[in-house]
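Colleague: coordinates for the following, if possible.
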Amino acid sequence: MGIGANIRNYINNNTSGILDADIKEEKELVYFYHLSEMRKSLYNWYEFKEGSKLLEIGAGFGALTGLFCERCGHVTAIAENEFRAEAIRERYKDRDNLEVMSFSLPGVTINSDKDFYRAVSEDESRIDDFLGSFDDNDRYDYIILTGVLEQLSSGHGRFLEGLVRLLAAKGKMLIATENRYGLKYLCGEKEDVSGVPFLGVQGGSGDVGVGVQGHPFSRSELLELLDRVGLTGHKLFYPLPDYRFPLQVYTDDYLPQKNIGERVLFYHDDNRSLIADEKKLYSDIIDNGVFPFVANSFLAECMKGDREFGSVDSSGDVLSPISFVALTTDRGPEAALTTVIKGDMVEKRPLYSEGGKSIQEVYRNVCEMKDRGLPVIEHELKGDVISMPYITAPALMDYMRTISDDRDKIAGIFEQLWTMILQSSDEVPESQNKILEYVENKGLNWGPILKKVYMEMMPMNCFYIDGKIYFFDQEFSRENFPAKYAMFRTILYTYINIPEIENVLPIAEVKNKYGFEEALWQIFMAEENRFVSFIRRLSDNRFFYDRLGVDEARMLDNAKRLLI
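Modeller: Model (predicted):
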């Protein structure tokens, strides 16, 4: 049985609407591309107009279609062939606002993914045949192209011009596409369109002798194409690690910082052809101001400009005002949240209706900390959305990085954080220590047991403003738990993200000062591993987390082979 048939079976046999647990044993990335909830991260933060009409071109097996049905009034999804169209109809059979069609070209049999794109690239007039299947009066508020544009070897302008005619007066086109100069490809990763390393860097257009069709774009090529077809109002988003499974989304108004590795995980479908680790290159890329040129993917939001409907409003009323997005779709419906920056405000909201409780918990934690006299960034709760002011001051972790060679200052910050952890909650008797319920070694020096331990009182979740620490985004807590667990997390993640501190203040000294004997440290490490496994659903999302590593020895060997 082929992969397509297997995907269809997963859809047919699923009753919950979420397939992550069903496919967790699969090894091929294609299953997760079509069925994982993480795919929704590309658009689940975007503010679609209520009641809008959307056209999705190249819907695959419907990974994104259900999201569009939730957010829009009516969705027309066009799959690459009838087999996939039937799968989408089955997957969303309870949706009454969805119409599913398949690609159709007179005289062309479309069976595989590539048949349509190959056919129109061979004869651009077939683009007109395809577009002729739409009614002259069809107009859409949104047209979505996800991983479609780069599949064409030619005819990109003709294809887009035809779709532009289907846009409503203030309609938008959202185009997610690969960057042929993406950093992962410059590091040797096999390219999505061709499956061949470095092909796009050489131009990679059409059939280049390896039986490959397709043309991925550079940033300037994409923008020139958009202008040429009349989409003169446009804004680029840069999803990281790429458009398939975004964890963060940047824009030209909010580009990544040097500490990008603290928040973004970089996966590799196949790391055997790599000659460098992209994660290690981002600091230099950012320092030299070339991130937009080497972003792995683009998400272009575009609309017709002054050619027909007047100039696009640059104030943000027309194009999205969002400048940055952080996503936790991998956590599942109850815990998946997004944080977006819009102008001078930051919003945190649930990605699913089930996530309202998590938003309420964040707000409750911050308010409780404030009531204990701890400095926090002001949070405002309206419904299930938390708003807070955008702060330009550095995160404490970033500040600590600038003083990483100053032993006394680093030690002083650790002491401040420990004092604030102790201040955050009342103590309870040691007999109420929850962790004693599931550890064998109960006679350790647990230190103070707090009624509530706020787990994120660490440098990544606070700002450093005029010499003071201000907390924000306190999502997780433990009741009747050792205060040392919060301090353990502070120490652990500080040394992971700023390892050079070890040169001036060895972690062994810090452990000793705060009473972390080795047995206690290992218990907390096991607790942390359990927490991370649970919150990130490592079992269900194994396909992603198993692909995070690189083979240093193989990369060196690959580099040496280039000399032969």
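Colleague: from here on, contacts and neighbour counts on C-alpha atoms
Modeller: Fine.
Colleague: and the strands in the stretch 151-300 of the chain, which stretches?
Modeller: Under the criterion DSSP state E, counting those that start in this stretch, the stretch 151-300 of the chain contains strands at 167-178, 233-240, 248-251, 297-303.
Colleague: okay, those in TSV with distance to residue 490 and mean neighbour count next?
Modeller: Listed next are the strands of the stretch 151-300 of the chain as TSV, based on distance: least, Cα to Cα, whole Å; neighbours: other Cα atoms under 10 Å:
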stretch	distance to residue 490	mean neighbour count
strand 167-178	37	21
strand 233-240	26	23
strand 248-251	23	24
strand 297-303	33	26
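Colleague: now stretch 458-466: buried residues?
Modeller: Buried residues in stretch 458-466, counted by 16 or more other Cα atoms under 10 Å: 458-464.
Colleague: dump the strands of the stretch 151-300 of the chain into CSV; add distance to residue 152 as well.
Modeller: CSV is the format used below for the strands of the stretch 151-300 of the chain (distance: least, Cα to Cα, whole Å):
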stretch, distance to residue 152
strand 167-178, 12
strand 233-240, 21
strand 248-251, 26
strand 297-303, 17
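Colleague: now the helices for the stretch 301-450 of the chain?
Modeller: Using DSSP state H, counting those that start in this stretch, the helices of the stretch 301-450 of the chain run over 356-371, 396-402, 407-423.
Colleague: tell me what angle the first one forms with helix 407-423.
Modeller: Using axes from the mean of the first three to the mean of the last three Cα atoms, to 10 degrees, the inter-axis angle of helix 356-371 relative to helix 407-423 is 110 degrees.
Colleague: looking at it, residue 352 is touching residue 333, isn't it?
Modeller: Yes: using Cα atoms under 8 Å, residue 352 makes contact with residue 333 at a distance of 5.3 Å.
Colleague: more neighbours: those two, which one.
Modeller: With neighbours defined as other Cα atoms under 10 Å, residue 352 and residue 333 compare such that residue 333 has more, 18 against 15.
Colleague: which residue ranges form the strands in the stretch 301-450 of the chain?
Modeller: Under DSSP E, counting those that start in this stretch, the stretch 301-450 of the chain gives strands at 322-327, 337-342, 345-350, 380-382, 385-389, 449-454.
Colleague: mind putting those strands into JSON lines with distance to residue 195 and mean neighbour count?
Modeller: Output for the strands of the stretch 301-450 of the chain, formatted as JSON lines (distance: least, Cα to Cα, whole Å; neighbours: other Cα under 10 Å):
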{"stretch": "strand 322-327", "distance to residue 195": "28", "mean neighbour count": "22"}
{"stretch": "strand 337-342", "distance to residue 195": "32", "mean neighbour count": "21"}
{"stretch": "strand 345-350", "distance to residue 195": "36", "mean neighbour count": "20"}
{"stretch": "strand 380-382", "distance to residue 195": "47", "mean neighbour count": "12"}
{"stretch": "strand 385-389", "distance to residue 195": "42", "mean neighbour count": "18"}
{"stretch": "strand 449-454", "distance to residue 195": "46", "mean neighbour count": "23"}
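Colleague: could you also give me the structure for this second sequence? I'd like to compare it with the first:
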Amino acid sequence: MPSPSRYRQIAGNLLAPRNAQPFTYSDGPIEDYLAEVVANTPDCGTLSPALAAAIKDWPTHYHLGYNRSFLLRPFGNLLRGKSVLELGAGCGALTRYLGETAARVTALEGSPKRAGIAASRCRDLASVTVINDTIQDLELDETFDVVTLIGVLEYARAFGPETEKPEAALLAVAKSFLKPGGHLLLAIENQLGLKYFAGSAEDHIGLPFFGVHDLYTGKSPVTFGRKELLGLLKDAGFAFIEQFVPLPDYKLPITVLCPACFDGETAAPDITPFILNSYRADCQPASEHCFSLEAATSAIVRNGLALDLCNSLFFAASPEPGARACDPALCVAHYGTQRAPEYVKETLFIRENGAVRVRRQYLEPGLPGREYGPVANVLEDEPYLPYPLYHDSLVPLINTPGWNVQALALWAKGWVDYLRGKAMGGQLPGKYLDATPLNCAVAPQGEYIFFDLEWETRDGQTVPLQYVVFRGLFQSLAWFANVAPPADRTPTRTLVLVASVMGRLGIPLEPEMLEECIRREQEFQAQATRVLQSADAFNSQSLTVRLLA
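Modeller: Purely as a prediction, here's the structure:
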């Protein structure tokens, strides 16, 4: 319990020191906006549609986006019925999820403004207590099953006490609050993450190559590479350390790779497609990368460097040997990009009987709304297909200087011919709505096997072949952060390029049909995400061509 001699009650679930000292960290005016939004939103749950609707830029997405919780969802069994100490609660995005999951949560936040927002966001959760205090001054007379340090260790030098080893001191404090056999969950950006080599700005200083060039000072925020951070945890007395990989990073992940992916067992999914798929979900992309993250990924995975070059480091550590933090059979937890709350799902890749099984479920099965809209959402379990994706072969093609429309048409021909074979009178059965190259595996004998066909038309309605080819090509091309310079006179506006490729394939996309395809996709995306994209948004999309090939 919090020390009554040190803390007084500020509000229902908010405590603060009786003699509080100034705390300088702030995100500025955005915190006023967050405070107003949270205070005036009746439903502040993790999947709150009202909070999602208040997102307007990167800071609000970071604080209000429900995908913050995806980082911790694989640890549901570790958290349920347990006590949790959250060191560095911020504005309460993870606090809210912890409060909905764990039996009891004590959330610490040094900033008075942020602590107030976190408390307000959890005001209806009796299990949550927010304390406005610094980590080094925290006074509690209890220990916890789980302690979290999410995006906090990097500030130990800037805001911690004057010590020779501030990171070691912070880890010692965190460990001191753990029960025997408890777990520390620690997430931080990777100093040597692949995107930082490619030119993304350092996450705290905001300058490209700042971390890669190791320019941190004694009072600046600091990140670490994998080996260095593992050493800090071992020196702090953590005997059992497991690494998880949040993709694209720990801040707004869509996927979490678990230790089972890296233990050498044959029954494990290929991690390459998950890494590739995550790049387009990065909410802080560089304005320009000096090389293709997508093209570099396969070699990185083949050479066993994924754990070292991931963008974020995420460890579950325990003082007790062998204390696993999650189900050892869980290989991957995948959640996907922003969706309407009723469609947010969890896809688990789990080892079962020497193979990998894919299991899918809604995070909130009881939410209404799925019965409406032009398409139906169908979740089904299925076996994992250990085959390359059709889309994989596009990665080297479009990253080779001099690619052109003809090359793209040759790449797409096998997929399009398959769909043609299923069409009658230019119409496909509705189950092929989502049959894109990203959902197509290629078996050893060249057979195409589609998976995760979760969207289909309602009531047996057919769907135009042109539309399925349009959305498959558009998705496949928009998937790339950047591409190599194409041949002269090759269009880079995505719509023009798609129409050109379809023309080469004998599926002309006349202006009227193009408008129809855009209208259908607008309706589809509005249903799935509650965001209506304008026609201009489609028209303005272009491939980003690297200056360096």
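Colleague: TM-score of the superposed pair?
Modeller: In this superposition the chains share a TM-score of 0.72, using TM-score structural alignment, normalised by the length of structure 2; 464 aligned residues with a Cα RMSD of 4.1 Å.
Colleague: before we move on, back to that, of all the strands of the stretch 151-300 of structure 1, which one is nearest residue 68 of structure 1?
Modeller: For these, the distance to residue 68 of structure 1 is smallest for strand 167-178, at 12.4 Å, taking Cα to Cα.
Colleague: got the contact list for the closest one?
Modeller: When contacts are defined by Cα atoms under 8 Å, 6 or more residues apart in numbering, strand 167-178 of structure 1 is touched by residues 139-150, 216-217, 243, 296-304, 309.
Colleague: can you rerun that using 6 Å?
Modeller: Contacts with strand 167-178 of structure 1, where a contact means Cα atoms under 6 Å, 6 or more residues apart in numbering, come from 139-147, 216, 297-303.
Colleague: which one of the helices of the stretch 301-450 of structure 1 lies nearest to residue 279 of structure 1?
Modeller: Nearest of these (Cα to Cα): helix 396-402, 17.7 Å.
Colleague: mean shift between the closest one and structure 2?
Modeller: On superposition with structure 2, the mean distance recorded for helix 396-402 of structure 1 (mean Cα distance after the TM-score superposition for structure 1) is 6.0 Å.
Colleague: residues contacting stretch 246-262 of structure 1, please?
Modeller: 41, 237-240, 283, 323-327.
Colleague: go on, stretch 294-312 of structure 1?
Modeller: 172-179, 181-183, 230-238, 242-243.
Colleague: same thing but 8 Å
Modeller: So stretch 294-312 of structure 1 is contacted by 164, 169-185, 219, 226, 230-243, 318-320 (Cα under 8 Å, 6+ apart).
Colleague: can you check stretch 549-564 of structure 1 too?
Modeller: Stretch 549-564 of structure 1 is contacted by residues 267-268, 271-277 when judged by Cα under 8 Å, 6+ apart.
Colleague: out of those, which one sits closest to residue 418 of structure 1?
Modeller: For the contacts of stretch 549-564 of structure 1, the nearest to residue 418 of structure 1 is residue 267 (34.7 Å; Cα to Cα).
Colleague: the closest one reaches residue 542, doesn't it?
Modeller: No: under the criterion of Cα under 8 Å, residue 267 of structure 1 makes no contact with residue 542, lying 11.3 Å away.
Colleague: what residue in structure 2 is paired with residue 218 of structure 1?
Modeller: Applying TM-score structural alignment, one finds that residue 218 of structure 1 aligns to residue 225 in structure 2.
Colleague: got the contact list for its match?
Modeller: 190-192, 308.
Colleague: and if we set it to 7 Å?
Modeller: By Cα atoms under 7 Å, 6 or more residues apart in numbering, the contact list for residue 225 of structure 2 reads 190-192.
Colleague: selecting buried members of these in ChimeraX, what would you type?
Modeller: One line in ChimeraX is enough to select the buried ones among the contacts of residue 225 of structure 2; burial here means 16+ other Cα under 10 Å:
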select :190,191,192
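Colleague: quick check: the aligned residue for residue 147 of structure 1 in structure 2?
Modeller: Mapped onto structure 2 by TM-score structural alignment, residue 147 of structure 1 lines up with residue 151.
Colleague: now that match: closest residue in space, sequence neighbours ignored.
Modeller: Among residues not flanking residue 151 of structure 2 along the chain, residue 188 sits closest, at 5.2 Å (Cα to Cα, 6 or more residues apart in numbering).
Colleague: how close does that neighbour get to residue 298 of structure 2?
Modeller: 24 Å (Cα to Cα, to the nearest Å).
Colleague: just residue 233 of structure 2 next, same as before
Modeller: Between residue 233 of structure 2 and residue 298 of structure 2 the distance is 30 Å, computed by Cα to Cα.
Colleague: residue 55 of structure 2 now?
Modeller: From residue 55 of structure 2 to residue 298 of structure 2 the distance is 34 Å (Cα to Cα).
Colleague: returning to what we had before: and the helices of the stretch 301-450 of structure 1 as JSON lines, adding distance to residue 191 of structure 1 and mean neighbour count?
Modeller: Formatted as JSON lines, these follow (distance: least, Cα to Cα, whole Å; neighbours: other Cα under 10 Å):
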{"stretch": "helix 356-371", "distance to residue 191 of structure 1": "38", "mean neighbour count": "18"}
{"stretch": "helix 396-402", "distance to residue 191 of structure 1": "34", "mean neighbour count": "18"}
{"stretch": "helix 407-423", "distance to residue 191 of structure 1": "43", "mean neighbour count": "16"}
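Colleague: turn the ones you listed into CSV, including distance to residue 520 of structure 1.
Modeller: Below are those laid out as CSV (distance: least, Cα to Cα, whole Å):
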stretch, distance to residue 520 of structure 1
helix 356-371, 26
helix 396-402, 25
helix 407-423, 17
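Colleague: what does residue 90 of structure 1 correspond to in structure 2?
Modeller: Per TM-score structural alignment, residue 90 of structure 1 is aligned with residue 120.
Colleague: go ahead and confirm its match touches residue 39.
Modeller: Yes: Residue 120 of structure 2 is within contact range of residue 39, at 6.3 Å (criterion: Cα atoms under 7 Å).
Colleague: show me which of these two is the more surrounded one.
Modeller: Using other Cα under 10 Å as the criterion, residue 120 of structure 2 and residue 39 rank with residue 120 on top: 24 against 16.
Colleague: I'd like the distance between the more buried one and residue 11 of structure 2.
Modeller: For residue 120 of structure 2 relative to residue 11 of structure 2 (Cα to Cα), the value is 9 Å.
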